[in-house]
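>>> Have a look; sequence and predicted model below, questions after that.
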Amino acid sequence: MKIASHVTDEPSAPAEPISGWVRRWAPIIPSGEVLDLACGNGRHARHLASLGHPVLALDHDPEMLEKATGTNITTSLVDLEAEGAVWPFAAGRFAAVVVTNYLHRPLVDAVVASLASDGVLIYETFAEGNEQFGRPSNPDFLLREGETLAWALQHGLRVVAYEEGRVEQPKAALVQRICAVRPDFPRLAALLPAF
C-alpha cells in the first residue's frame, strides 16, 4: 500500500460545483476532522474546509491530489483497493466521512467505524440502473436498491435523509444518497436544514 501525505496553504484550483447533497448536509457535521474519501480534485474538501473543518482529502490518483489543495486540507495518497491494503484510520477518528461517486464495498465497515460517536456519514454515488446512462455500468460500482439504508441499519446509524432516483446534473444518472449519523449525534431540530 502506498501512502503519502501533503499539507498546503497554497491557493486552490478553480472551484467546481459541489454536490447539492453534500452542500445540504455538510452544515450538520460536528466540529472536528472530516475525511473526504476518494476526493478527486478536492471540490468537497475545499467546501468542508470553508466550513471550518480540518479535512483529510484521500485519493489514489496523485494528479487529482495535486488539485485537491487549500487551506486546512491535508492530502493523502492511498490506494485502498490495492492487494493487501488496510484501512489506515483509527476507530472514532472523524467527525464525518464524505463520499461521492465512489463505491468499494469492502471499506464500508471501516468507514463507519472511523466515525466519532456523534459522527456523520454523507454518501452519494451511482445506483443500479445507471447503465442506461453510460458509465459506471459495472454492478460492482452501482449501489443495489436500498443498499445504503441496509448499511445504516447494520451499523446502528440513524438516517437523517435518504434519496434514490434520477438526477440531471452534472449529467443524467441514477444515484443513491444518504446522510446518517452515529447514535450520539444530538436530536436537535435546529441542527437540521429545513426542507
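It's in. Numbering: from 1, shown residues only.
>>> CA atoms for contacts and neighbours, from now on please.
Fine.
>>> The helix or strand residue 56 falls within: what's the following helix or strand?
Using DSSP states H and E, residue 56 maps to strand 55-59. Next helix or strand after strand 55-59 toward the C-terminus (DSSP H and E): helix 62-67.
>>> which residues are in contact with that following helix?
Helix 62-67 is contacted by residues 12, 13, 39, 40, 41, 42, 57, 58, 59, 75, 76, 77 when judged by Cα atoms under 8 Å, 6 or more residues apart in numbering.
>>> cutoff 10 Å now
By Cα atoms under 10 Å, 6 or more residues apart in numbering, the list of residues contacting helix 62-67 from outside reads 4-6, 11-14, 38-43, 57-59, 68, 74-78.
>>> helices or strands up against the stretch of helix or strand residue 96 belongs to?
Using DSSP H and E, residue 96 sits within strand 94-100. Contacts defined by 3 or more Cα pairs under 10 Å, 6 or more residues apart in numbering; DSSP states H and E place strand 94-100 against helix 20-25, strand 34-37, helix 43-50, strand 55-59, helix 108-113, strand 115-126, strand 173-181.
>>> Below is structure B, check it against A:
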Amino acid sequence: MTAPHTPVLEPSAWVRRFAGMIAPAGHVLDYACGSGRHARWLARVGFDVEAVDRDPEALARLAGEARVSTRLADLEDGPWPFAEAGFDAIVVTNYLFRPRFDAMLACLRPGGVLIYETFMLGQERYGRPSNPAFLLRPGELLQRLAADFTIVAFEQGVVHSPRDAVIQRVCAVKASEAIVDLPVPGAA
C-alpha cells in the first residue's frame, strides 16, 4: 500500500515533453492520479481525461474540472475497473504496483502512448518510497515494454528537481500498423 497523496501542482516535465505524441483530443487515463495535476493540465491542453485513484479526497479536488471524469477504484485490490483497451494514452507518475502492470497496459489502444515516470532502486537514499516493492529495478520499464512497444525515450538515474530522487521514466508507443509522429523538442 502506498502513502497518502501530497498535492503537487506542476505537471511533470516528462509528461509535458511527450504529451504532444497523444492523438489530438485523445482519451487519456491518468492512472493513480493523486492530486490530479496531470489530469488538470492534460484537459486544459485539449484531451479528455479519466482520472482514477482510490483516494476520494484526491478525486474530489477534480470536481467540476472541464474534460475530466473521475473514477474511484483501488488499483491494487478488488475488481479491475477497466474492461478493455480504450485509451489513446496512459500517464503514470510516482506509482508502481507490479501485479496489475500488464492489466494497465492492456487499457492502451494500439498506437497509444504510455508516459511513465516513477522511483527506482537507489531512492531509499533520499527518502520515500524506500520499499523495493515500489521501486523499479534498473532497466525494468524497458524490459517490461520490449515485446509490444516502441520506446521513444527512456531515462533512469538521479534527478535534483523537483527534489532529489532516483527515477526511471519512459515514453513508449503500443505496437500498431501506424507510423507515429515524434514530438518536436520544446513543444507542448
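Nice, thanks for sending it over. Remember, it's a predicted structure, so these values are computed and weren't measured experimentally.
>>> Which part of the second structure matches the strand holding residue 96 of the first structure?
Alignment of strand 94-100 of the first structure against the second structure: residues 87-93, by TM-score structural alignment.
>>> distance from that stretch to the first structure after superposition?
Compared with the first structure after the fit, stretch 87-93 of the second structure shows a mean deviation of 0.4 Å (mean Cα distance after the TM-score superposition for the first structure).
>>> hang on, the earlier thing: find me the equivalent region of the strand holding residue 56 of the first structure in the second structure.
Going by TM-score structural alignment: strand 55-59 of the first structure matches residues 49-53.
>>> Nearest residue to the most centrally placed residue in the second structure in space, ignoring adjacent ones along the chain?
In the second structure, the residue lying closest to the centroid (Cα atoms, centre = their mean) is residue 92, at 1.3 Å. Distances taken as Cα to Cα, 6 or more residues apart in numbering place residue 116 nearest to residue 92 of the second structure, at 4.8 Å, with adjacent residues excluded.
>>> And the one you found, what's its match in the first structure?
Checking TM-score structural alignment: residue 116 of the second structure goes with residue 123.
>>> what's its match in contact with, if anything?
21-22, 37, 97-103, 148, 162, 176-180.
>>> Please list only the buried members of these.
21-22, 37, 97-103, 148, 176-180 (16 or more other Cα atoms under 10 Å).
>>> For residue 53 of the second structure, see how far away residue 46 of the second structure is.
For residue 46 of the second structure, the distance to residue 53 of the second structure (Cα to Cα, to the nearest Å) stands at 22 Å.
>>> Actually, residue 82 of the second structure.
For residue 82 of the second structure relative to residue 53 of the second structure (Cα to Cα), the value is 13 Å.
>>> Give the intersection of the neighbour lists for the two.
Counting by Cα under 10 Å, 6+ apart, the residues touching both residue 82 of the second structure and residue 53 are residue 73.
>>> which of the two has more neighbours?
Shown here are residue 82 of the second structure and residue 53; by other Cα atoms under 10 Å, residue 53 has more neighbours (21 against 12).
>>> Apart from its neighbours in sequence, what residue is nearest the more buried one?
Per Cα to Cα, 6+ apart, closest to residue 53 of the second structure is residue 32, 4.6 Å.
>>> What lines up with that neighbour in the first structure?
Aligned partner of residue 32 of the second structure by TM-score structural alignment: residue 38.
>>> Contacts only, for its match.
Neighbours of residue 38 of the first structure in contact, by Cα under 10 Å, 6+ apart: 57-61, 64-65, 77-80, 98-103.
>>> and the residue nearest to residue 92 of the second structure, how far is that from residue 65 of the second structure?
23 Å.
>>> Could you do residue 163 of the second structure as well?
Note on residue 163 of the second structure: its distance to residue 65 of the second structure, by Cα to Cα, is 28 Å.
>>> State the helix or strand in which residue 161 of the first structure lies.
Per DSSP H and E: strand 158-167 holds residue 161 of the first structure.
>>> what's the angle between that strand and strand 173-181?
170 degrees (axes from the mean of the first three to the mean of the last three Cα atoms, to 10 degrees).
>>> so where is strand 158-167 of the first structure in the second structure?
Matched against the second structure by TM-score structural alignment, strand 158-167 of the first structure falls on residues 150-159.
>>> List the residues that contact residue 87 of the first structure.
Counting by Cα under 10 Å, 6+ apart, residue 87 of the first structure has contacts 78, 79, 80, 81, 106, 107, 109, 110, 111, 114.
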